[in-house]
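Asker: generate coordinates for the sequence data below:
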Amino acid sequence: MNNPRPAILVAFIVLIAGVLLTKLFLIQVADDSFLKRAERNAIQRVVDHPYRGLVYDRNDKLLVYNNPVFDLMIIPKEFTVKDTAKFCQLFKIEKEELIDKYQAARKYSWVKPSPLMKAISNAEFARIQDFLIDYPGLFVMTRSVRAYPQASAANALGYIGEISGNQLKADSTRYYRQGDYVGLAGLERYYEDDLRGKKGVKYKMVNVRGIDKGSFKGGEYDTLSLAGKNIQSTIDLELQLYGEKLMAGKRGSVVAIEPKTGEILSMISAPSYDPNILAGSRFGKNYGVLTMDETKPLFNRPIMAMYPPGSIFKVVQSLIGLQEGVLQTNTVFSCNQALVKCHPHPNPTNLFGAIKYSCNPYYHQAYRKMINREVSSNTFKDTQIGLDQWRESVMKFGLGQTLGIDMNNEKGGSIPSSALYNRIYGEGRWKYSTIYSLSIGQGEMLVTPLQMANLAAIFANKGWYYPPHLVKTIDGERANIPEKFRTKVEVGIDAHHFDMVHDAMNEALMGTANRAIIKDIAIAGKTGTAQNPAGADHSVFVAFAPKEDPQIAIAVYVENSGFGGRAAASTASLMIEKYLRGHITRPALEDYVLAGKFLY
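Answerer: Have a look, this model is predicted:
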């Protein structure tokens, strides 16, 4: 009898072999997942960060460009180092920092790259690049940081920095990743979507030591990065530099606007800082130093500082009174100093004289006439109604609200309402004598320097303005800037009311700001002295020039410098001459401003 056991054994072996061959076929031919896993172990995905768009001034002078830097990346699975002390010496990194970065990278991913050293300069990269081949798991990724050919306009331009965790969570587009740079302030932040460009991706083959062996599949899956759009700002660099020179050693701000367009010619916040110190690897350390500086160089005074407007507000009062018919050009009030203090001038005076001589008692009486209109038999109710109607007229001038400049963190100031006084004093427990300080731009009223410069533009334009902005074109086209900056805003005052106001503002310089007078250039201006309970008053001045065809409107605040006809008017006058003539003809006045001894 034949033994069947060999046949069964053979059949079993054939069956097992068939199963194994079938499985092998599925793995190698039908299922490519194992191939993909193998490829992933040998493929390195490198993000190609785009260059941010460049920023130019209005005359095509470069303000911001890109400086290439390098990030040293680490892949924990592949990284090995035999002599830690030598590694730290070569790469100039502390042992504790190396351990912390390695552990953080492992926590993030065992196989994905994480930054070990950021923003390495060109010189430093040249020094270390030959050592990289000796350390598997290290490679360099190129990116760029901002650089500034002139240490100017820092608060307007802003800065970029590494994106925060909160910003990553808020990124609904999922464009950003940890370690990316993003605009954090100024134009860099507001126009981030235009400036940032579009990322690309490159896939590289690497060997077991992490050495680059060329592109994966000839670059079939690579995508190119697209550089960000270039921006032409409205800033006049020469005027900006000159204004910063004049404001050196002082606290305050200067805002100059081209009235016909709303384009900001100069925006100065003093004191400021060199924008280059917030670029690259120095950002964290230097930012900390700036935030601790008691002079607050990061505080953007033109859009964030709020002060009483002082006597400059008398021009707004005059225009509202004229428009509502409460005042006429020949309306006369006496300079009754029993009502409020004033300085010597012809008495009594009409509205023209009130503007020219900045008469406080005149506006005390004129404002009372505007507020107490006898529209109600109840005195308190009458004052309340009049105040709220007046407030509506004032807010049409862009006060008491943000103007919507192309910067973040703009403050809107404050134009008080009856609701505010009801909260402070109780309903029915306040009247005109409580709020009369508003008549001369004091009290609870607050404005920003930007709003004051915009007022000067409104005066120049005889009743309208374009919202102030810092960008002239994006990618070479004015049509690319936000539409609101191309939309005219009317303030509700008939143009003919401004004729007398222009003449009065021109003559006002002879009495209150004769330092501001420029031979052969007619300036219309108004001084102010903003009260400061914490020290010396702030010097304020607004103006536009030339009077008949305004090319520049300006507001200057110099803190703790007293009367507006000194520090602020002198500074504004020099800025106007610099812009219109291109040079200064009054070196003595320039020396006076540079010295800064305004209270003596």
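
Asker: when you work out contacts or count neighbours from here on, use the C-alpha atoms and nothing else.
Answerer: OK.

Asker: and Met205, what does it touch?
Answerer: Residues counted as contacts of Met205 (Cα atoms under 8 Å, 6 or more residues apart in numbering) are 42-44, 212-216.

Asker: which parts of the helix or strand encompassing it are buried?
Answerer: Assigned by DSSP states H and E, Met205 belongs to strand 200-206. For strand 200-206, burial by neighbour count (16 or more other Cα atoms under 10 Å) applies to 201-206.

Asker: neighbour-wise, which of the contacts of Met205 leads?
Answerer: For the contacts of Met205, counting by other Cα atoms under 10 Å, the largest number of neighbours falls to Ile43: 22 neighbours.

Asker: could you check how far it is from Gly428?
Answerer: Ile43 sits 77 Å away from Gly428, going by Cα to Cα, to the nearest Å.

Asker: the strands in the stretch 451-600 of the chain, which residues?
Answerer: Taking DSSP state E, counting those that start in this stretch, the strands of the stretch 451-600 of the chain run over residues 464-465, 471-474, 489-490, 524-530, 538-545, 552-558.

Asker: contacts only, for the residue nearest to Thr84 when sequence neighbours are not counted.
Answerer: Excluding the flanking residues, the one nearest Thr84 by Cα to Cα, 6 or more residues apart in numbering is Lys95, at 7.5 Å. Counting by Cα under 8 Å, 6+ apart, Lys95 touches 84-85, 88.

Asker: closest to Glu548 out of those?
Answerer: Cys88 (68.9 Å; Cα to Cα).

Asker: please give me the structure for this one as well, since I'd like to look at both together:
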Amino acid sequence: MNSFFQRKYIIQGIILIVALTLIARLFYLQIIDDSYLLSANNNVLRKVIEYPARGIILDRNGKILVQNEPVYDLMVIPKEAKNIDTLLLCNLLGIDKEGFEKRMKKAREHSPYRASIFEKLIPKETFAVLQEHMDKFNGFYTVDRNIRTYPDSIAAQFLGYIQEVNEKDIERSNGFYRAGDYIGASGVERSYEELLRGTRGVKNLMVDALNRPQGSFMNGKYDTLAVAGEGLISSLDKDLQILAEKLMRNKSGSIVAIEPSTGEILVYVSSPSYNPNLMVGRERGNNYMKLLRDPNKPMFNRPIQASYPPGSAFKVIAALTAQQAGVINAKTTFFCPGGYYVNGAKMRCTHVDGTTDLVKSIQNSCNTYYGYVYARMLESRGMPPYKAYELWRESLMKFGLGNPLGIDLPGEKGGNIYPAEYYTKRFRSNKWASSFNISLSIGQGELGITPLQMANVMAIVANRGYYYRPHLIKGIGQKKIVKKEFTEKIWAGVDAQYYEPVIEGMSRAVSSGTAAGARIPGIEMCGKTGTVQNPHGENHSVFFAFAPRENPKIAIAVFVENAGYGGTWAAPIASMIVEKYIRDTISMSKHVQDRIMNTNILPFKKKSTPEVKKTDKQDNNSKKDSTTANKQVAYQENKESNILVHHSQVRKNYAQ
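Answerer: Now for the predicted structure:
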């Protein structure tokens, strides 16, 4: 009897254990493990992400700079990828068996039951053939995407590029981005990412066992539509940009041109540049690495990240700030014996100007005049020179130097204007004076500015005392919204009355002075050349200007690295751009245009197509014209490269 009851309890226990096991298993499968649910749903229902079209970018006249081109991602659900024609799929995609296995392994690691990308950015030509055979590839389907395309292959540093998101991008977006999404990585693509990207949509599709679409689920009741990104209207003039890039071909440097009345940037050139179409498609990664390894640094954004001494063009700012400080006026004269030699400082001119006033000092770019101006700024204001230096520095910063201007691009640098503490530490005393760093008086020494900043200085001079923050996007969306910060007028700290003698000097510099080669018949352009010392090689060629004198339409800064005289390279380039913008024509001789466009002065020469051979007569004429131009510039323009500033001798004299 006892044996019967014992067996009864054992049998009941076994049944109970089995029942509990089944219940636990069912709970796990239905509640915790969703793999079967996913597999079942994927057999009848597929959620397909609809990616929005990224906003297009137009130039100021409505011409296309960036648009979209359709491509396709091939998705795979590994658990369903059975009995497929592997060889056919590999042939269609242009991959081998090893590549197929590698992609499948990665997809399984992501999830055997969830879709992931098998092959991305398939061009429309390949997709057309692939689509005919999709019934042979169980577990595979395609998703529509868009990539950027650049019809004219220009303005790469301005436009920027997009790239696939990484984990940090996903984390920072609070879940907006998912693996496989794309995000703006540089340029306006990055600055205006939240506007350009749009909003994803989801389409619920019914599919059969053979992976064939059977229509929308519930007639699209639960679908959400993708919303295209906002379009942008840039401030660039496309035709002017194309010309500027041609003029800077095979040269290092930059061009920035601004409309003074608005702060809108008309031209934005960083050279050498690259074809932005290289940064899209399946070869993007390889192209990116090649560009990074290029010794000419085509991805370096020179207009906002390169810092140069401004050279003689700085004399414009020096003249304005000195007048505002009350240490000189339009009639102040200094005698130039061919150089500035005061208290041990040595700073030569290439010519003897004699008695020189403010207008003449700008016209002839007199180094001596600005040596005296700087000395007065530091030593005639009733305070120790190091304190007066700080006032001088503050006046420069009001012109937008020393700090980023706030352009709508990432990565802008502020240039460099050292505080007084730097020189106190360098000279081991705060009793230093103007002779210790006299090279600052003519834009040399430790001064560093970006091309954008100097173009903005020209806009300030054109406006007689104020500027609008430089920007590259003049309108957002259909309503053409302008950001508030780009409509604010910013005063540069110098009263309007002090600009006229400086502008007169700049006008004479172009009409009969150091920039005479940039003269445009019928247009009064006001400009200033510079030949900037470069301790690493040939001097930099610099020219800054605005035009016309009354009601200015354009302010421009041109830096050509390692090119020598400002009047030989930078000034003609600026002249052609200015005339093209104002008149839509170029009157400069074809010979000069060809010289500018075809000469290769890159430090690391690029391979190019063979040049057309010149006849002996053409070659002799070319040499003759070049020699004459160089002689004229050498006579008219100050050679900052010959300036000798003997800080060590000054410190020795001071110690004695």
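
Asker: quick one: TM-score?
Answerer: TM-score for the superposed chains, counting by TM-score structural alignment, normalised by the length of the first structure: 0.91, backed by 573 aligned residues with a Cα RMSD of 2.6 Å.

Asker: what lines up with the residue nearest to Thr84 of the first structure in the second structure?
Answerer: In the second structure, Lys95 of the first structure lines up with Lys97, judged by TM-score structural alignment.

Asker: give me the number of residues near the residue mapped onto Pro535 of the second structure from the first structure?
Answerer: Under the alignment (TM-score structural alignment), Pro535 of the second structure pairs with Pro533 of the first structure. Counted by other Cα under 10 Å, the residues lying close to Pro533 of the first structure total 7.

Asker: measure Pro533 of the first structure to Gln317 of the first structure for me?
Answerer: Noted for Pro533 of the first structure: a distance of 24 Å to Gln317 of the first structure, by Cα to Cα.

Asker: also Gln451 of the first structure?
Answerer: 16 Å.

Asker: same check on Leu246 of the first structure?
Answerer: To Gln317 of the first structure, Leu246 of the first structure is 31 Å away according to Cα to Cα.

Asker: kindly report the same for Ala170 of the first structure.
Answerer: Going from Ala170 of the first structure to Gln317 of the first structure by Cα to Cα gives 44 Å.

Asker: same check on Ala419 of the first structure?
Answerer: For Ala419 of the first structure, the distance to Gln317 of the first structure equals 21 Å [Cα to Cα].

Asker: more neighbours: those two, which one.
Answerer: Gln317 (22 against 12).

Asker: residues in contact with the more buried one?
Answerer: By Cα under 8 Å, 6+ apart, the contact set of Gln317 of the first structure is 363, 367, 439.

Asker: how many residues are close by the second one?
Answerer: Tyr367 of the first structure: 26 surrounding residues under other Cα under 10 Å.

Asker: counterpart of it in the second structure?
Answerer: So, by TM-score structural alignment, Tyr367 of the first structure is matched to Tyr374.

Asker: wait, doesn't that match sit right on Ile438?
Answerer: Yes. With contact defined as Cα atoms under 8 Å, Tyr374 of the second structure reaches Ile438; the gap is 7.4 Å.

Asker: what comes up buried for stretch 404-413 of the second structure?
Answerer: Using 16+ other Cα under 10 Å as the test for burial, stretch 404-413 of the second structure gives 404-410, 412-413.

Asker: where does the residue mapped onto Gln389 of the first structure from the second structure sit: helix, strand or coil?
Answerer: Under the alignment (TM-score structural alignment), Gln389 of the first structure maps onto Leu391 of the second structure. The three-state label given to Leu391 of the second structure by DSSP: H, G, I helix; E, B strand; the rest coil is helix.

Asker: next one: Met117 of the first structure
Answerer: Counting by three-state DSSP, the backbone at Met117 of the first structure sits in strand.

Asker: what about it, distance to Arg177 of the first structure?
Answerer: From Met117 of the first structure to Arg177 of the first structure the distance is 17 Å (Cα to Cα).
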